[in-house]
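Colleague: Sequence and predicted structure are below.
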Amino acid sequence: MRGEALFTRAFVHYGEAQVYSEIGRVGSDSKPGIPIRLTSDYTVVSQRGTVAENIAAILKDLNEALELLPATSSSKVKPSKAAVYALLSRIYLSFRQYDLAEKYADAALNLYNKVTDLNTLDLESMSPFPIGHDEIIYAVYSRNGNLLLQTVANVNKTLYGQYTENDLRKKAYFYDKGNGHIGFKGNYPGVFSTLFFGPTTDELLLNTAECAARRGDLNKAAEQLNKLLMHKWKSGTFIPIKFADKEKAINLILEERRKELSFRGLRWSDIKRLNQEKGREVILQRKDDSGNIIAELPANDSRYYYLIPDEVVRQAGMQQNIR
């Protein structure tokens, strides 16, 4: 139980730090992080630690949980060593510490490596993924994702256009609304009303592929990517990928990462880490139906970090994020 509690606390702290702090950004160690509350005493006033203190607390919880949890779990809602390794890989990838991200992804895959074959699912269904399917290592569901659900959100048409007809993710993830827009249906928990943010084997295979490519091991990069994609394409149509150029390999893996992990809560941290790489910066734009830009978020803008709620600042005297 203590291991489960430590893992859960680390998971939530890391998620909140991604939203409210500059965690993962070069030179951010001394910048304000989130409050790390380690007591149930409600009279203790919350104060922001530094990013470095946040990282230390999160990693301390995970390292202790690693000693307490079983290798794998029979329940998708209970954490395990595989889940801890997977979360560590996710964290170090967002920090651009690719050697450690690869190390922990490999460790997780050594314990659990099942991949869901899309050829076995009913892709015409509006909820094609069964609850607790093979790819899930630890189930984490959102509670307030209504703005992104099927009947509301419209999928970026440029992203949708990247899937070929033999790529089964096109049917597994999306549907044509019939009004000129594309909707998202591929919620990983197989539930219409919620989104999925937990660690999975497809995320880990993409982590190891990217990290291997970045250190120049193109054979491993291709091998890991092929292990994933062979289960995502129509049977008999997938041609294994081979890499001969490091930069092209990284770029292709990043494209596949975006296509595979859509609506999983990972794109935000991916954009922030890629914004620190020359030539891979992402400028976010919102356009109206006529294609006119109505909002823009440049790379490394301070608006990548949400403002602390005003009521929290008022009651705790907490330092607000700059704008």
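Modeller: Thanks, I have the structure now.
Colleague: only C-alpha atoms for contact and neighbour calcs from this point on.
Modeller: OK.
Colleague: Which parts of the stretch 151-300 of the chain are helices?
Modeller: 157-160, 169-173, 201-214, 218-229, 246-260, 267-274 (DSSP state H, counting those that start in this stretch).
Colleague: Give me whichever of those helices is most buried.
Modeller: helix 201-214 (a mean of 25; mean count of other Cα atoms under 10 Å).
Colleague: Check which helices and strands it sits against.
Modeller: Packing partners of helix 201-214 (3 or more Cα pairs under 8 Å, 6 or more residues apart in numbering; DSSP states H and E): helix 81-94, helix 98-111, helix 218-229, helix 246-260.
Colleague: could you dump the ones you listed to CSV with distance to Ser46?
Modeller: Formatted as CSV, those follow (distance: least, Cα to Cα, whole Å):
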stretch, distance to Ser46
helix 81-94, 24
helix 98-111, 31
helix 218-229, 43
helix 246-260, 36
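Colleague: also this one, for the comparison:
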Amino acid sequence: MKNLIYLFILALLITSCNGDEWLDIKPKGKVIPNKVDDYRLLLDQTQNLGKSEAIFSTTGGDLFLTDDVVIGEYIFDNSYGENSRNAYTFEAHTYLEIEEDDDWQVSYNQIYVSNVVIEEVLETSGKQSEKEALYAEAKVHRAYAYLNLVNLYSKHYNDATAGADLGVPMRLDGAIEGNLKRGTVQEVYDLILSDLKEVYDYLPDVPEFSFRPSKAAVNALLARTYLLMGDFDKALVNANKSLDIYSFMYNYNDFGKNAWYSTALDMPDFYENKEQILLKQPQNKYQLIYPSEALSNLYDKTNDWRYDGMMYAEWFPPYTNMMFLQEYMVGRSSGLSVPEMLLIRAECHARAGAADLAMDDINTIRQNRIKTAAYLPLTAAGVTEALQLVKEERRRELAFLGARWFDIKRYNTYDNANISIDHSINDESHVLAPGDNKWVLPIARKYILKNSEIEQNPR
């Protein structure tokens, strides 16, 4: 049975077609790519156009799932939409039957665009090196999208079960129609690794613009992928390769104060952030974020710029919790970054028994985040303490940047961490315990109604 993929770029849609007729008809009144510059425009799209998502847009729905965020009762009832409230309380369905899932939509939208480029660009007119670079960029964008999808809508990677666990639908061509039966988790990861390794040599070491993939980005994405797979040896190798190519970090002590918020650091906008290896921005980028007490207590609230210079206590009730002001002002950037690579390398060192090397990377980050007069290097008594310190630093540095949900899932899988999340509110209990089916997000009912072969996740 052929079914309509509900998620695609508007600019390339055929406005009227039946069955397979679209295969032989070019869209009328649309731009049809026929030279290399056209495909460059597709992969450099930095603004949403109708249903066509910017290429650096990415998932962000995990923001309301983790133990990093707390929503008070008044704020819950009056300041967030129904979808956010459903996610926060782990409801059986986040979206109504008629609603799109923004994370699913943006990911498959980009997969569709990437597939069009992969299929067509090598056969178009233009310099061979430019065509190969675009082909490579599209494969990296596709791999990034699939990595997010499989970690949101599937069980966490487990080598013993990945060959049977349901992954996500895998589309590898630019067809708008086709079977959407879910592949396995292993098949999705195999595709990601294959795509990234295939195109490495076609890319520059570092990109002209941070939203374009590069060799540094491929290594970074491989490091993240292997970390999620629990293959810490390979994650270490690729984190090292990425940092060997690019390792710039800001020292927050060098920033001045924001002109509008006197307590906040004046940090670069996400486009200008030089720590980014591959820029990706969640769709809910401008979102008031209220950190949980557990997260807040991890910071040195006086001397850590990530707290003192990036969080802000609202003065008017009932909005009196701290909000993550800086991320609200400039937009969250949850792509691949230099700090993430240092954290991955530190974790891999700790797991391999090299506590001193792990602390070296953690202290590199902290020296650039703690007020100079108060900075003291951290030390660990052994590898167990080193790993705990790495996890804490990772939680501080990557707060609200798309890491925590995946981290809890992998800690529970690989470390038997037994982490639960308590989002109880309005005298109702909403606790997500280890092993609960709700660690795997539901697929929006709209897509299953349109595509009956997509199997729903159990709730």
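Modeller: In hand now; what should we look at? On a predicted model such as this, the values are computed, not experimentally measured, just so you know.
Colleague: Serialize the helices of the stretch 151-300 of the first structure to JSON lines and add fields for distance to Pro35 of the first structure.
Modeller: JSON lines is the format used below for the helices of the stretch 151-300 of the first structure (distance: least, Cα to Cα, whole Å):
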{"stretch": "helix 157-160", "distance to Pro35 of the first structure": "36"}
{"stretch": "helix 169-173", "distance to Pro35 of the first structure": "36"}
{"stretch": "helix 201-214", "distance to Pro35 of the first structure": "28"}
{"stretch": "helix 218-229", "distance to Pro35 of the first structure": "38"}
{"stretch": "helix 246-260", "distance to Pro35 of the first structure": "31"}
{"stretch": "helix 267-274", "distance to Pro35 of the first structure": "20"}
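Colleague: Quick one: closest of the helices and strands packed on helix 201-214 of the first structure to Asn275 of the first structure.
Modeller: helix 81-94 (11.3 Å; Cα to Cα).
Colleague: The second structure: matching residues for the closest one?
Modeller: Alignment of helix 81-94 of the first structure against the second structure: residues 215-228, by TM-score structural alignment.
Colleague: mean per-residue distance, that stretch to the first structure?
Modeller: In the superposition with the first structure, the average deviation recorded for stretch 215-228 of the second structure is 0.9 Å (mean Cα distance after the TM-score superposition for the first structure).
Colleague: Enumerate every residue touching the residue positioned nearest the centre of the first structure.
Modeller: Residue closest to the average C-alpha location in the first structure (Cα atoms, centre = their mean): Leu266, at 2.4 Å. Applying Cα atoms under 8 Å, 6 or more residues apart in numbering, we find Leu266 of the first structure in contact with Phe197.
Colleague: let's see it at 10 Å
Modeller: By Cα atoms under 10 Å, 6 or more residues apart in numbering, the residues touching Leu266 of the first structure are 90, 94, 197-198, 203, 257-258.
Colleague: which residue lines up with it in the second structure?
Modeller: By TM-score structural alignment, Leu266 of the first structure lines up with Ala403.
Colleague: same check, this time on Ala213 of the first structure
Modeller: Looks like Ala213 of the first structure aligns to Ala350 there (TM-score structural alignment).
Colleague: same question, Asn166 of the first structure
Modeller: Match for Asn166 of the first structure (TM-score structural alignment): Asn303.
Colleague: Number of residues surrounding that match?
Modeller: With neighbours defined by other Cα atoms under 10 Å, the count for Asn303 of the second structure comes to 17.
Colleague: Was I right to think it contacts Gln367?
Modeller: No: assessed by Cα atoms under 10 Å, Asn303 of the second structure is found out of contact with Gln367, at 11.3 Å.
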